[in-house]
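# coordinates only, sequence not included:
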């Protein structure tokens, strides 16, 4: 039987900290913006997932997304994922480590299962299976000493920051058939390979923020902002500006402000964009937590907007999967096939509308006192 409170089971919705949920709800918008522009440019020249041709408005939106969103939203979710795992482990109290690992493996199994279904039939870039694969190993890592967590996180950060070819932030690859399958047969034959690549190699890029999330979760950094305010201010003050500045060499190229540099320079600025994005993800989490702390300090009930965003954060898996269904319907060539009709700017508006719809749905569930269906599934499998 799944418990809703007390040691060991999932925490009651009313007892959750506002900061992490508000961060998840807001960052779901950034996830939508980060995913959708990769559907464009099937028949045109692209760089970093953005069509090179476009209006001044398209170029301005390209600059904004590559500066504030791409490579910044997903590390934040990786950080919050590790933070949540630390929370689960802490609630197990003195239970034997073997039992805790089995609990985490059950959670990993349902993430992998749901992620593979989502990736096969809806959105091939699904990250749930990747998180599940990361947790399969993380079930051992959660018991590491703090020093090991930080050293390993630093190692992955350095490896991802080294000059290399193939950074998605500067890639000229167009959407392939696995992303925009012309028919159902191509979908079923081409997507398994892409799913395997994302699930197995993706954890290498998300290991650093996830490990830092584990470390921060042990200290309840986001749950006690009044006590950890100084650290949160420092993380936000460093992480966000560094991410913005570190994005500019790529963002200005993608927006057409500067010319495309030589391949050797691209091999430098691509990893720079990605590495500083990790710091930006941490900065975003800290910044939203500080905002949540300010709202709670007022002593007034949450407003409709804040409550709806928090509700989406509490049901982030359901909202994320709703996005996948929307992308499948809107962009798949044998369905609505909008990928060739939209621009960067109009795609951003569409992504915002889909996110807003998921927030309204989550708010409706919250008002009826119901969890999201996929949150219920994860909890039932995890806690039996």
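Yep, that arrived. Please read all numbers here as calculations on a predicted model, not as lab measurements.
# C-alpha only now, for contacts and for neighbours.
Fine.
# Look at the nearest residue to residue 274 once chain neighbours are set aside and give its secondary structure.
Residue nearest to residue 274 in three dimensions, not counting chain neighbours: residue 71, with 5.5 Å by C-alpha to C-alpha, 6 or more residues apart in numbering. For residue 71, the assignment made with DSSP: H, G, I helix; E, B strand; the rest coil gives coil.
# here's the one I want to compare it with:
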């Protein structure tokens, strides 16, 4: 299988923009996740200096609660693209299996509708099967990192893969509005309650981490139980699903596939989305740097995060450009694309590297980490660069990411045959001119 094509077949040209965006997105993911590793390792944090303060502002306005909505947008786009190509190839396969095709008989409209319906069912089954395996991958990852997101997206694919396959966009829009409203209200009520107790969500996490002695067994157990308890809630009461649907809807346009055709629009969305998202995060940045807590701002920041994610996607698509003749990319685009094509491998590798730095290294050496915000950001950058090197090596040797290969193999081997309904029988039609000659 050539890396320049999608797994759905040689005809599916792989667009560079989603891959390049995923590659840079994983840098944002690393920057957003590293504070969690600091908490898990119980590392001490020195008082923030001017560099730490500047970085806290930048991270709050541009990264925190912005990276994962971008992940969800790209996941939805990839899901819809996969479904579209699988339905197209499956429809052709079913049409070729009809009796009389080898003799040159053209399929009837009823037979074409039958073939497309069977291909759609197959695509829906594929999405659900893939989602179930992603949940399993996420559970395994949660043993190391309880904030895993793979299982969340897998659960979303299981629940709503059929909607994407059948393009139930009206249902998706209604559900997205409901989920957004529920998320805003729940976040407001939760933080109002915590504020009445003199706490905030970060302090609750810290107190939970500091309240007991951590052993390898308890670490794994607590990670999996925490993950299992939050995964369903994240799907039903966060902006993951609305962002996923929005990304899937973009697959019906050429905004991401051919960004070179929409430069002005994408520039406006990019600058406007990041700008509005940053405005929505100002109150949170003030709180992060020692200012007062504004309860309603926490809920508003969630919506602002989705706006920022749209801005990031627009600008990264502009930077990546459209398909090139021969599929070749150069420079930083090529590096980011290599990572983006192996996003699961890069994401899981980040956790392994972070665990080595924040868990294994202190345990083996007895050295207590004492890191400021800016230094932890440099560690995140270093971790991302290591994954870049890993993915580039795999790219040059012509290999896909090992975890992508494992997922595809598991999905393919777990497929079960289903009983197909009989195709419509083509009725015999006699051409009137031919009938006249016979007569």
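Arrived safely. Everything numeric in this text was worked out from a predicted model, so none of it was measured.
# Put one on top of the other, what's the TM-score?
With the length set by TM-score structural alignment, normalised by the length of the first structure, the two chains reach a TM-score of 0.86; 370 aligned residues with a C-alpha RMSD of 3.3 Å.
# circling back: for the residue nearest to residue 274 of the first structure, give its distance to residue 32 of the first structure.
From residue 71 of the first structure across to residue 32 of the first structure, the span is 13 Å (C-alpha to C-alpha, to the nearest Å).
# How about residue 141 of the first structure?
For residue 141 of the first structure, the distance to residue 32 of the first structure - C-alpha to C-alpha - is 30 Å.
# How about the contacts made by the residue nearest to the spatial centre of the first structure?
With distances taken as C-alpha atoms, centre = their mean, the residue of the first structure nearest its centroid is residue 74 (3.3 Å). Counting by C-alpha atoms under 8 Å, 6 or more residues apart in numbering, residue 74 of the first structure makes contact with 31, 281.
# what residue of the second structure matches up with it?
When the second structure is aligned by TM-score structural alignment, the residue opposite residue 74 of the first structure is residue 68.
# Would you quantify the distance from that match to residue 223 of the second structure?
The spacing between residue 68 of the second structure and residue 223 of the second structure, counted by C-alpha to C-alpha, is 19 Å.
# Would you check the span in the first structure matched by stretch 121-136 of the second structure?
With TM-score structural alignment as the criterion, stretch 121-136 of the second structure aligns to 98-113.
# May I see the buried residues of stretch 232-243 of the first structure?
The neighbour-count check on stretch 232-243 of the first structure (16 or more other C-alpha atoms under 10 Å) flags 232, 233, 235, 236, 237, 239, 240, 242, 243 as buried.
# wait, the fifth one sits on residue 284?
No: Residue 237 of the first structure sits out of contact with residue 284 when judged by C-alpha atoms under 8 Å, with a separation of 9.8 Å.
# could you say what helices and strands the lengthiest helix in the second structure packs with?
As assigned by DSSP state H, the longest helix anywhere in the second structure is helix 109-142. Under the contact criterion of 3 or more C-alpha pairs under 8 Å, 6 or more residues apart in numbering; DSSP states H and E, helix 109-142 of the second structure touches helix 67-96, helix 150-166, helix 216-237, helix 402-413.
# ok, 10 Å please
helix 67-96, helix 150-166, helix 216-237, helix 343-355, helix 402-413 (3 or more C-alpha pairs under 10 Å, 6 or more residues apart in numbering; DSSP states H and E).
# Nearest to residue 383 of the second structure, out of those helices?
helix 343-355 (6.3 Å; C-alpha to C-alpha).
# what angle separates that closest one from helix 150-166?
170 degrees (axes from the mean of the first three to the mean of the last three C-alpha atoms, to 10 degrees).
# Helix 343-355 of the second structure maps to which residues in the first structure?
The aligned range for helix 343-355 of the second structure in the first structure is 316-328, by TM-score structural alignment.
# list the buried ones in that stretch?
For stretch 316-328 of the first structure, using 16+ other C-alpha under 10 Å, the buried residues are 316, 317, 318, 319, 320, 321, 322, 323, 324, 326, 327, 328.
# and it, how far out from the chain's middle?
Chain-centre distance of stretch 316-328 of the first structure: 12 Å, with C-alpha atoms, centre = their mean, to the nearest Å.
# mean offset of it relative to the second structure (after superposition)
Comparison of stretch 316-328 of the first structure with the second structure after fitting gives an average deviation of 0.7 Å (mean C-alpha distance after the TM-score superposition for the first structure).
# helices and strands around the longest strand that the second structure contains, which ones?
Criterion DSSP state E: the longest strand present in the second structure is strand 9-13. Secondary-structure packing of strand 9-13 of the second structure (3+ C-alpha pairs under 10 Å, 6+ apart): strand 5-6, helix 67-96.
# Can you name the next helix or strand after it?
helix 16-40 (DSSP states H and E).
# how big is the offset of that following helix relative to the first structure?
Looks like 1.3 Å for helix 16-40 of the second structure (mean C-alpha distance after the TM-score superposition for the first structure).
# between the helix or strand following that helix and helix 16-40, how big is the angle?
Next along the chain after helix 16-40 of the second structure, taking DSSP H and E as the criterion, comes helix 50-62. Inter-element angle recorded for helix 50-62 of the second structure and helix 16-40: 130 degrees (by the same axes, to 10 degrees).
# distance from helix 50-62 of the second structure to the first structure after superposition?
Mean deviation for helix 50-62 of the second structure: 1.3 Å (mean C-alpha distance after the TM-score superposition for the first structure).
# in that helix, what counts as buried?
Residues of helix 50-62 of the second structure classed as buried: 52, 53, 55, 56, 57, 59, 60, 61, 62 (neighbour count, 16+ other C-alpha under 10 Å).
# Could you do stretch 357-364 of the second structure as well?
Across stretch 357-364 of the second structure, burial judged by 16+ other C-alpha under 10 Å covers 357, 358, 359.
# Now check the first structure for the residue matching residue 402 of the second structure.
Under TM-score structural alignment, residue 402 of the second structure pairs with residue 373 in the first structure.
# My understanding was that its match contacts residue 322; is that so?
No: using C-alpha atoms under 10 Å, residue 373 of the first structure is not in contact with residue 322, being 11.3 Å away.
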